[in-house]
Each structure stands twice: as C-alpha cells, then as structure tokens.
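*Asks:* No letters, just coordinates:
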C-alpha cells in the first residue's frame, strides 16, 4: 500500500511540474523570448536592438525583471528545449528553475543541462539604457520621477537616448520640464553633434543650478603644454610667458620633463660627481682643499665636462635661450573652440547672476538677523528709552520666555498649539517678573544709573543660577512646528529658513502693535507724556509711578515673546539671554534711545553690517562681531544720540 502511495505522490508531482513547465512555455514573455531566441543566444551590440525594441513594445509587466536579469547575467537557458528561466543554486550540481513570467519554481535541473547567458559589456550597456527608458516611460509618474532622480545622481552617456525617447510621450508638465532640462545637460557632456552641444550650453546662460555649472566647468578644463612652436588646429586657452603667468623655474621644469632641455645639476648631484672623480687629491685639476667654495666646485665640474666625463652644467644663459626657443600654453581638453567659447560666455553670464543672487541672499540674511535683534531689543528700547533704566537683566527675560516655551511643549505635545499658547504665556510670565523687579528693586534706584546697572547685573546672575538649578546646564529643545521646517528656496543660491521668515513676520507685527499702543491708546499717550515731561504729566493727573511699572512690565513681556521666537532656532540654555544683551543695547543706542523707529533702523544697521563682515570672513564670526563693535564705536563718535535722537527725559533734556 505504501509503495502505491509513493508512486501516486511522484505522479502528482510530475504532473504539477509538467503543468508549470507548460505554463512557462505558453507565457507571453516566454513566447516573445523564443521568437527572438537566435538573437538572444548570440547577442551583440549591433544585433540586440530588435530584441530590446520587441520587449519594450510588448508592455509586459515581466519585461523589466527579464532585462535586469539578462544584464546581471542571471538569465539561464535550458538546453533541451531552449526555454529561458531565472535560476538559483539548489545543490552542489543542480539549480532550481524559476519561471520568468510568474516567478514561481518549476523544478530542479542539473548544472550541465542549462546555459548561463553572459552578455558582453556592449550588450549590457544597451540593456541598461533600455531599463532606464523603461522606467522613464512607466505609467506611474512616481516611478518616472525615481528614474529621473537616478539619472541626475549618476548620469551616463547611455541615458541621453533613453531620455529623448521618453520625452515625446511625457504627459506630466513637471516631469517633462525636468526631462528637458536633464536632456540638455546630458547633451552638453555626451552628444556627438557639436551644434547641439553649443545650443544646449547657450540655454543655460541664465541658469543658476549647481548641476549646470557642474556640466559647463569641465568644458573649460585645460592642460599646460610646451612646444617649439604653437601648434595649429589646437584649441588654445592662453599662451604663457615665463616669469609671468608661469614661473621661470616651472617653465624650465616643463622643458626638462618633455625632453626638450637637459636637466639642471643639483648641488647634491654635483657633490657626488666630484667625489666620484677624485684622483690624487685633485678633481678636474682643482685641489680638494679648494672645493669648499661654490665657485671652485663649479670650475672643477666644468673641467670634467670639458673632458666629456660628465654632461655640461646648465647655465642661466642656457635656460634663457631654451625658454625663448619654446612656446608655453594652456590647451583646452575640449577640441572645438565654438563649444569652449559658448561655455565661457555662459559661465560668465551665470557668474554675474550668481553674484547678484549672493547679494540678495546676504541681504535676506541681514534682514533676518535684523528682525531677531529688533525683537530682542524692542523691550529694552521701552525700558531704557522711556525710563532711563539700564537693565542688565533684560537678556534673562528673553531666556525666561524661551524656557516658558519649553515647559509648554512638555505639557502640550502638539508643536503648533504649544507655540500659540507659549507666546501669550511667555508675555504674561515675563510681564509679571518685570513688574515684580520694578516694584522691588528698580523703583528705588531711579536717577541712579550706576546702582541700577549693578543691581540688575546681580539679578541677571541670580536668575541664570536659578534656571540652572531648575533645568540643569544641558540645552533644552524648543521644537518648531512641522510647517516651519525647511527653507524657502528661490534658486540654488538664495534660500531662507521658514523659522527666520516667521521671526521677521513676528517682528513686523510687534512693530505695528507697539506703534498702535504708543500712538492710539491712553496708555501710549500717558507713556509719551511721562517721557516728555514727567512733572507736567503728574500735574495733569497721570501717575508716573504706575506708568513706569507698566512700561517696565511691557518691555519685559515683549522680551519674553522674543525668547520664544529666538529659542526656536537657538539653544535654550541659561546663557541664552547673555548672548543677546550686548546686541540689544547696541541696537537701542545706535537707533536712538527710546524711539521705536530708531530701534528698527539700529537693528537693520547692525544686522546688515554684521552679515557683511561675516561674508568677508565667514570662518570667524567672533572676529565679525568684534569688527562690528568697532564700527559702532566709530559711528557713535559721529552721532552720539543715534540715528533718530529722542527729545525728552531719555535724551537728558
């Protein structure tokens, strides 16, 4: 009974394998491969095009895997019937056949019963091009985009034809534009038609892409050469004059390397020659004792040269004669002058536009830094300008605002909601802290600037230590919402982060909000009255003491909001405020004490000057800040009251 069961199982397995083999033989991809069997078996670069075209035209889903396996030498042919399979080792001398249509195993076979298809490099190149073209014409736009990205990362000559072939049927406008641009880039590097290359080069004259410059710069690569006369039919970049564009020593070294002049004898070589020709205490008729001087050594060497023992020494006159008898020049690697001329003009045009955009990028950086300084200084402009209080703890209010934002984010995981909550909460916290500081300390020190400075400096140190005790010394993250990630990219030269744009917008909002408060509200009217003449304001029923408290609280609250904004891109530590206190005071003093518009102009001046100095010395920002301070000191000498001088108590009137 057991014997009959085994026979039945073997028969069933044989039937199953037979059915799979029949399915493999009857599949569309297998039929197509069999129709082109002879060309596949004896594939060459000149005969393979028809097979590739037939496979691509079939639009069968298995085509890509078959082409990839063929290119990678993973396609096999069974000798008995010529069918094609994928295969994987199944034992020492056997392989497991896998159907090229279904990807399912169809049985095992001995190693001697199958042949591995091994296309040469030319055939593999054609197949690789077909695979690229296959991906570039894929119905899925995402797959086509992936193919373009792959070409952009590693362009090859074979990609050019595939790109051109896929352009005709491209329906997606964005992908078509990418394909056209990439086709022009590949045309510059790989096309055999020089007219087409020139046209492609000229089309990039206004393009700021790094890849465009990467394609154009190699066209102007040169090789330095020397010849008796300037060769004809050669694309010469420049002729060189020894002692000018090329040093005299380097020019003669080129002659020696080219075998056009004898090498100079070095001092060490001369010494070895003299030692080798020492006879009876003499060298070339010169006593050994006299060889301590360079002149005598040269005389001895000349004597040996006259005897024909050694080659003659090259003199300065010989060098001059050799240099005059030859031409030194830089030769373009690219042989067509029309191409190098077009590339040179295009790169010159691009350089002009890059320079303009670098100025624009630098201006945006300066504007961004100015908005940060304005936010940091606007609260100080109110307290210092209106009240005349030198508050060295202003930076700590910025730091408190940043930590308020951090605490809120620990309680509210949603970064957008947490920032919306943190901004007013930071204002409230620092407003309360400012009011408390004014009531407890500042109010007792009015008109005593030195004592005020020392007291607020001590408070600054104390606040830093309190924060260290609570949060530690490690920097804390204040994460921006996802919609603030990344940058606004105008081109390959100009870009600005969304966080800095948000800070700029916040600065503009506070500028107009403060102008509204100071010019359109009762509080603003009272603040301006106390600023201009506190005694007259008091006689009109205004309480200067209350106004001073609210003004100090308002300035401190704005510093807290600035802390949240600054913390989005800076490290939130106990020293955060100390990094901005100096710039805040400079901004207020340069702009004009107590004037909102002056603070804005001061922030703009400092931001642009600092970024301009950093542009000249990008590796040393500390030096840039030092130069900026020197500039401000000089500026104050000529305009001690700032850009916009304020009349009133803050100005000392």
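*Replies:* Yes, it's here. Model, not experiment: these values are computed from the prediction.

*Asks:* contacts and neighbour counts: CA atoms only from here.
*Replies:* Will do.

*Asks:* tally of neighbours for the spatially closest residue to residue 116 that is not a sequence neighbour?
*Replies:* Among residues not flanking residue 116 along the chain, residue 76 sits closest, at 4.5 Å (C-alpha to C-alpha, 6 or more residues apart in numbering). If you count neighbours by other C-alpha atoms under 10 Å, residue 76 ends up with 22.

*Asks:* Helix, strand, or coil at residue 76?
*Replies:* The local conformation at residue 76, judged by DSSP: H, G, I helix; E, B strand; the rest coil, is strand.

*Asks:* contacting residues for residue 484?
*Replies:* 497, 498, 499, 502 (C-alpha atoms under 8 Å, 6 or more residues apart in numbering).

*Asks:* Contacts only, for the residue nearest to residue 116.
*Replies:* 84, 85, 86, 87, 114, 115, 116, 117.

*Asks:* Which strands or helices does the top helix by length along the chain pack on?
*Replies:* Secondary structure assigned by DSSP state H gives helix 337-387 as the longest helix of the chain. Counting contacts by 3 or more C-alpha pairs under 8 Å, 6 or more residues apart in numbering; DSSP states H and E, helix 337-387 is packed against helix 194-203, helix 210-216, strand 495-497, helix 498-520, helix 522-532, helix 544-567, helix 578-591, helix 596-616.

*Asks:* Below is structure B, check it against A:
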C-alpha cells in the first residue's frame, strides 16, 4: 500500500511543470552572450527570454538596448546609471528596486552594437504589443510601423485577439495586413493583402505598395530569362543614347568614352622628351593637335581608342535596357500595380475634394468680408474704401475682449455682438458726418473714404502698435477635421464657413422678412416712390450703412481667428471684397455669394496650378475678372432697381 502511494506521488512530481526561472538566473545562464552580444547569435537568447517572460523583462530589454546593463565580478547582472566618483547607481534587474552603489571598476558593461540593439528593439516590441499599458502598446505599434520587418508579423498577429481597445485592434489588423503584403508566406496571401490596400489614400499603405514595386535598372545583350521585368527601356525615347552608353560602361559592357581630361593625362603620361605621338610639346596647346597625338598613341595600342558616335550607337543598339522588380514574384507585382493604380485614383479624387474644400473655405472668408460692402455699395451706391478698416476694427474689438475675458469661448461669444455694435456705431457716425453730404458724387466719396481708411489705420497703430496681435480661438477649434491623409480642413475654417452660412441666412431674413428689409428694398428700387409712401430715405441709408459696417465688424472677428490682426489687415480684403461684389452683381446677396465662390475657387485653382507663386494667382484672377466684366458687366446676378440704373 505504501509503495503504491509513493509511486503515485512520484508520478505527480514528474508530471508537474518545472519551476519558472527568474530573470537573473536566465541572464547568468547566457552570461557571455548578454555581456558581449553578436548580431547573429543574440536571437536565441532573446527568444528564450521572451518565451520565459520573467518579471522585469521589459525594463531589462529597454536598459540593455540603451547600454545600461552591467555585470559584477561575481556574475550578477544589474541595470546601472553612472554616478559621481566613478561609481554606479545599481538597480535590481527583476524588481527594479535600487540596489545600492558599486565601484565602476568592479563591473563590466554590456555594449550591444547597432545591429544587436535593433534585434533587442524588435524583441521589446513583441513583448510590448501585449503590455497592459496602452501607451506602451501604442509605442510598440509605432515601432512596427517604422520598421515593417518580417519578424514583427508573428507577434503582431498573436496580439490582435487579446486586444481590448477597438482602435488599437483595428490598427494592429491594418499593420498586420501590410506586413502580410510585404512578407507573407504564400503568394495568394500576399495578393489578398495587397488587394485590401487598393484604393487606400494612406501614405503608409502606398509606401508598402511602392516598396513592393521598387526596381533596378539593368542592361544585357538580351533580356534575362527568369527575371521579373518591369519595363523595357528604349534608348532615344525612355533615355538618351549617351545615358544608355554610360550604363553600358558602368556594367563593363563597353569602353568608356575619352574626355578632354583623359586626353591630357594620357599625353602627359606618354611624353617622350619634347614629343608625344609625333607631335611636339609646343604644338599641344591646340586641341586638334592634342587629339592627333592621342590618335597616334591609340594606333600604337598605348591608350584606348576614341569611341565614335557611330560606334556608340551600335553598342547601344546591340544591348537590351530594362528595369527589373526587386520582388521576384510577378503575380505579386501585378497585384501591387493594380492596387497602386486604385490608390492613385483615390488620391486624385481626394485631392480634388480637398481643393474644393479649400476653395469653399476661402470663398466663405471672401463672402464674410464682402457681404457688408454688398449692402452699402449695392443699396446706396457708395464706394466705401474704409470697409476694410471696419473689418480691422472688429478684429481689434475681439482682441480687447480677450484681454478682459480670458475664457476664449466666452470672449468670442461676447466679441461677436460687441464688434457689430462698435462698427455699426462707427458706420452710422461715418454716414452722418461724411457720406450723407457726398451722395451721387462717387469720386469725392471714394477720396473721402480712402482718407478715412488711412486715418483709421493710423489710429489703430497709435493704440495697438505695429505688432500683430493674437486673436486666439477656443480650444475646441484647435486641430483639423482629417478625413484621410489627403483631405483635411481646420476647425477654424469650418467655423468661418458655418458663420458665413449663418450670416447669409440672417441677411436674407432681414432683407426679405423684416420691415427694415422691406424699406431698404423700396429705397433701392425707387427712392422717390418710397419717400412718397412715408419712408425716410436718409434714415434708411443711415441704417443700411450701419448694418453693412456692423457685418464687416463681425467678419473681422472671424477673420482675426484665422489671419493676423494688424492695422493693415483690412487692406488685404478690400480688393477681394470689391471684386466679389462686382463679379457677383452689385446689391444682391446671392450675387455676392456667387462672386465669392467664383473668386475663391479661381484663386485656389490657380494656386494649385502654380503653387510657388501666390502673387501670380491673384494677378491671373484680376485679369480674368477684367475679361469677365467685359462680357457680363452687371455680374453673375444682375442688379435691379436704382443700382441697375446706375
């Protein structure tokens, strides 16, 4: 009975797994390799450590990679940092706890080279992919994305199922697909992975496809068999004959052509007394004589002969020039070409959408800047050259409010109506004091408002200085809405676009659904008849000018969030505002919207065609507008009433 119990106990002991070794014991078992690791021999050591996964392994691998691992004379390993007086601050490799100090001369440092550190980094990535710390998993995925090595595929695939974070799981699956496309074990697996990359606008996905399609130039007597030929090059079409011959020379298939320096060097080397090749030294100043002397040496076989143009052409014609894929599998490269073509089409579409969004954003800025001018210029026929300064006043109003109210969201909400009130009052004052005396005198009005604009600029310089002032957007407007690697638009521009839509709606509501709007339209179409109906044209002109100026102030707050706030900022928008109003149709809100859209789209389109010269874009745009108004002088939406008569 006792024997039976002993046998059963012994069998249980045999069946029990071996007690896991600690990190220190594992390191001492491979002490020499840890201390002096080699690029080809460190792999098994790293594999054993990762498989055992002892406590403290991750921190140890980081320290080993950073050359912070030291071995004491008794064989114990420590992580250590150099201290004063040639001493080391020791850290236990297993617990990470301080382990006192030691004299540096009692320790030997592990100094892995660059190749070994890359191996350690790969092992560390594999270990960190399943780390409970999300930040470490993100860092590991960043490392995988940078290197895209075949060894990273297996640990990456193994970590996907256990990943609880949805975003990280999707990123892991995406990186795994890219790794399969580059390093998959079977052709079919690679083709399927490549097909999933087709149509992607992501830079990394396109980089994977481009790496698969990398080529090298080749030249031979005939096209090589068994090679994955990418393209056959035709000298004279795909490359010059001279470049083709140079490629033959580099490949050792033709003799190098003799240049002027080669001739001089050969003549100096073969000089016999005061003659070379039968030509006297005194005659060698002449290029023809130098060539003659060289030909004499070539005839004797002393130097290589000249290669004539005919011989060069024959040599090029007798060889095949081509590019060959680095990837040997033709099915894989064909799939990559198809996928890359889809991606390039998607990129082209995305670029068009991105350009359209940029144009729409610029159009919304022009619309905001011009809508107030459309009201004053269209309804009253006043050429207000100080309109840009009302925009500037609105921007500075926002700046002053932010100095008082530090909450950027609240300050913007306060600044918008306050900017309207300030510029409305300034517009009313300007109309009462100056404009009302200059109706139907456009030249005097232009000169007067131009003088007012200069005065307002100088006042702003005296009050705020010449330095640009910050008008800071709220934190929730930071960043951009990113659709993909091509399409992105900042949240500030989106906010300006939304504000432009809001003002479009408010302006239409005021003009079409309020008594003020009814009276404005009545004065616009027939001021005499409106006066006979009890409407005061002077009062309507004052309110209209104030309304246009107030809208310009609100536009200044919006533009100030996007552009610099200076005393001259209005000058940057006055020309575009007038062009917008004239092209769209004077006195018409829908015309202003159409004009802003046309000008914004044109400017962005010209900048896209000539991105290095924005001044040229504005010049071309002005020339187009001059031609446009020759054929449609009243603008896109022709005005009616008094403005049409004017």
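*Replies:* Received, thanks. Here the structure is a predicted model, which is why all the values come from computation and not from measurement.

*Asks:* that older thread, would you mind putting the contacts of residue 76 of structure 1 into a markdown table with secondary structure and distance to residue 54 of structure 1 alongside?
*Replies:* Putting those into a markdown table (DSSP: H, G, I helix; E, B strand; the rest coil; distance: C-alpha to C-alpha, whole Å) gives the following:
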| residue | secondary structure | distance to residue 54 of structure 1 |
| --- | --- | --- |
| 84 | strand | 16 |
| 85 | strand | 19 |
| 86 | strand | 20 |
| 87 | strand | 24 |
| 114 | strand | 25 |
| 115 | strand | 23 |
| 116 | strand | 22 |
| 117 | coil | 19 |
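
*Asks:* Which one of the residues you listed sits in the busiest neighbourhood?
*Replies:* residue 84 leads those on contacts (other C-alpha under 10 Å) with 28 neighbours.

*Asks:* Next up, the contacts around the aligned residue in structure 1 for residue 488 of structure 2.
*Replies:* Structural alignment (TM-score structural alignment) places residue 488 of structure 2 against residue 495 in structure 1. Neighbouring residues of residue 495 of structure 1 by C-alpha under 8 Å, 6+ apart: 361, 487, 488, 489.

*Asks:* can you pick the most crowded of those residues?
*Replies:* Counting neighbours by other C-alpha under 10 Å, residue 361 leads the contacts of residue 495 of structure 1 with 17 neighbours.

*Asks:* Assess the claim that that one and residue 493 are in contact.
*Replies:* Yes: counting by C-alpha atoms under 8 Å, residue 493 is a contact partner of residue 361 of structure 1 at 7.1 Å.

*Asks:* quick one on the thing from earlier: from residue 362 of structure 1, how far off is the match of residue 488 of structure 2?
*Replies:* Remark: distance between residue 495 of structure 1 and residue 362 of structure 1 (C-alpha to C-alpha, to the nearest Å) = 10 Å.

*Asks:* can you check residue 541 of structure 1 too?
*Replies:* Applying C-alpha to C-alpha to residue 541 of structure 1 and residue 362 of structure 1 gives a distance of 51 Å.

*Asks:* The two: which is more packed in?
*Replies:* Using other C-alpha under 10 Å, the more surrounded residue of residue 541 of structure 1 and residue 362 is residue 362, with 19 against 9.

*Asks:* check contacts around the equivalent of residue 543 of structure 1 over in structure 2.
*Replies:* Residue pairing (TM-score structural alignment): residue 543 of structure 1 is matched to residue 536 of structure 2. With contacts defined as C-alpha under 8 Å, 6+ apart, residue 536 of structure 2 is in contact with residue 530.

*Asks:* Setting aside sequence neighbours, what's the nearest residue to the residue nearest the centre of structure 1?
*Replies:* Central residue of structure 1 (C-alpha atoms, centre = their mean): residue 492, 9.0 Å from the mean position. Closest residue in space to residue 492 of structure 1, ignoring its immediate chain neighbours: residue 209 at 5.5 Å, by C-alpha to C-alpha, 6+ apart.

*Asks:* roughly how far apart are the one you found and residue 220 of structure 1?
*Replies:* Counting by C-alpha to C-alpha - residue 209 of structure 1 and residue 220 of structure 1 are separated by 18 Å.

*Asks:* that older thread, out of the contacts of residue 76 of structure 1, flag the one nearest to residue 205 of structure 1.
*Replies:* Nearest to residue 205 of structure 1 out of the contacts of residue 76 of structure 1 is residue 117 (C-alpha to C-alpha; 47.2 Å).

*Asks:* wouldn't that closest one be in contact with residue 39 here?
*Replies:* No: proximity of residue 117 of structure 1 to residue 39 does not meet the contact threshold set by C-alpha under 8 Å, at 11.9 Å.

*Asks:* so what sits against both of the two?
*Replies:* Contacts common to residue 117 of structure 1 and residue 39, judged by C-alpha under 8 Å, 6+ apart, are absent.

*Asks:* Between the helices and strands packed on helix 337-387 of structure 1, which one is closest to residue 8 of structure 1.
*Replies:* Using C-alpha to C-alpha, the nearest of those to residue 8 of structure 1 is helix 210-216, at 67.0 Å.
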